[in-house]
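Student: The following block contains a protein sequence and its predicted model.
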Amino acid sequence: MNTPAARTILALGSNLGESRSTLSDAVAALARHPQMTLVDVSPVARTRPVGGPEQPDYLNLVAAFDTTLDPHALLDHCHDVENRHHRKREVRWGPRTLDVDIITYGTERVDDPDLTIPHPRAAERAFVLQPWAWMDPGAVLDGIPVAELAARAADLPGLERFEGE
């Protein structure tokens, strides 16, 4: 019996190394899994860091995938892609070569020590919401339009489309 695919929204960010190519490579690596189908990718946003130590600006994007991986297997796949891009988990909210967060997984809710879906802070973060709204102007998160949430987000000032290579 085939498991129906769930639409998942993943947020990717990078502020160390060649961030633009890292994001492109990471989307491609996520899509190479046989149980992942890339549906769409947002434009890239340049954003100021939120929380954590002094650090460079981030490049962020959001990607939509259809997947038959269960949420925990998807988390494992995201961590594997992060690790292949030399992700180090040393400082909370610190600089990173790559961060991949699961924002939503269909309509499922997960709340356990390893994984919370929808992502618990996604509704407050313009660096997730604005690229998502650019990609899918009709998107909703917990019944609220993503574009509306983005407009209210404290970190929206300073967020801009990244036009670089």
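Tutor: Great, that's in hand.
Student: CA atoms for contacts and neighbours, from now on please.
Tutor: OK.
Student: What count of nearby residues applies to the residue nearest to residue 118 when sequence neighbours are not counted?
Tutor: Closest residue to residue 118 apart from its sequence neighbours, by Cα to Cα, 6 or more residues apart in numbering: residue 104 at 4.8 Å. Residue 104: 24 surrounding residues under other Cα atoms under 10 Å.
Student: also this one, for the comparison:
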Amino acid sequence: MSLAYIGLGSNLDDPEGHVRQALRELDGLPLCQLVAHSSLYATRPIGPQDQPDFINAVAALETKLSPLALLDQLQGLEQRHRRQRLRHWGPRTLDLDLLLYNQDTIMRPRLRVPHPHMHERAFVLAPLEELVSAAQLEPIVLYQQSLAEWLKHLEQNGIQRLSDPGVTTTATV
């Protein structure tokens, strides 16, 4: 089994509902099992500010799927949530990003892992650090720095942990 970390985000049509439903659906993907997920976070959008705030989370998923097969499953899940790609960094019903896949580095036209911008985004690193710490998963080092070290250098205004129960280590959401 491989361990993959998935970033989730939504800012349209009941964003919290989309993220919670997607967490349940991740556990139902073929050859996958949800190991744990972070709390939900309310965050400001990156890029165009003329859109609603986002709900974000990170999930840890054990999978027997290859990275590209997992990406296909994630994109299919986005489509079932009526994801439309109308503009770069625009609003969306569901965005699923494959952040990490084991400790692998993948450079393909369709997929780059680690996600090329995750170390620049507090809305990814804050829930990822929470998840790794609370679920006692192996520490993650990105480009020779810990998640905490990356977070120290990022603006965290506008990121609010919601009154979610926190890290869940079962598939129940």
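Tutor: Thanks, I have it. Since this is a predicted model, take the numbers as computed values, not measurements.
Student: about what we covered before: what is the equivalent residue in the second structure for the residue nearest to residue 118 of the first structure?
Tutor: Counting by TM-score structural alignment, residue 104 of the first structure corresponds to residue 100 in the second structure.
Student: For residue 131 of the first structure, which residues are in contact?
Tutor: Residues in contact with residue 131 of the first structure (Cα atoms under 8 Å, 6 or more residues apart in numbering) are 42, 43, 44, 45, 60, 61, 62.
Student: for the second structure, what spans make up the strands?
Tutor: Under the criterion DSSP state E, strands of the second structure are mapped to 2-10, 32-37, 41-43, 54-63, 95-101, 106-107, 112-113, 141-142, 145-146, 159-161.
Student: Which positions in the first structure sit opposite the fourth one in the alignment?
Tutor: The alignment of strand 54-63 of the second structure onto the first structure (TM-score structural alignment) covers residues 58-67.
Student: Once aligned, what mean separation remains between that stretch and the second structure?
Tutor: Compared with the second structure after fitting, stretch 58-67 of the first structure deviates on average by 0.4 Å (mean Cα distance after the TM-score superposition for the first structure).
Student: Could I get the buried residue list for that stretch?
Tutor: With burial defined by 16 or more other Cα atoms under 10 Å, the residues of stretch 58-67 of the first structure counted as buried are 58, 59, 60, 61, 62, 63, 64, 65, 66, 67.
Student: Looking at the residues you listed, which is nearest residue 92 of the first structure?
Tutor: Nearest to residue 92 of the first structure out of those is residue 58 (Cα to Cα; 15.2 Å).
Student: Show me what residue 41 of the second structure aligns to in the first structure.
Tutor: In the first structure, residue 41 of the second structure lands on residue 45 (TM-score structural alignment).
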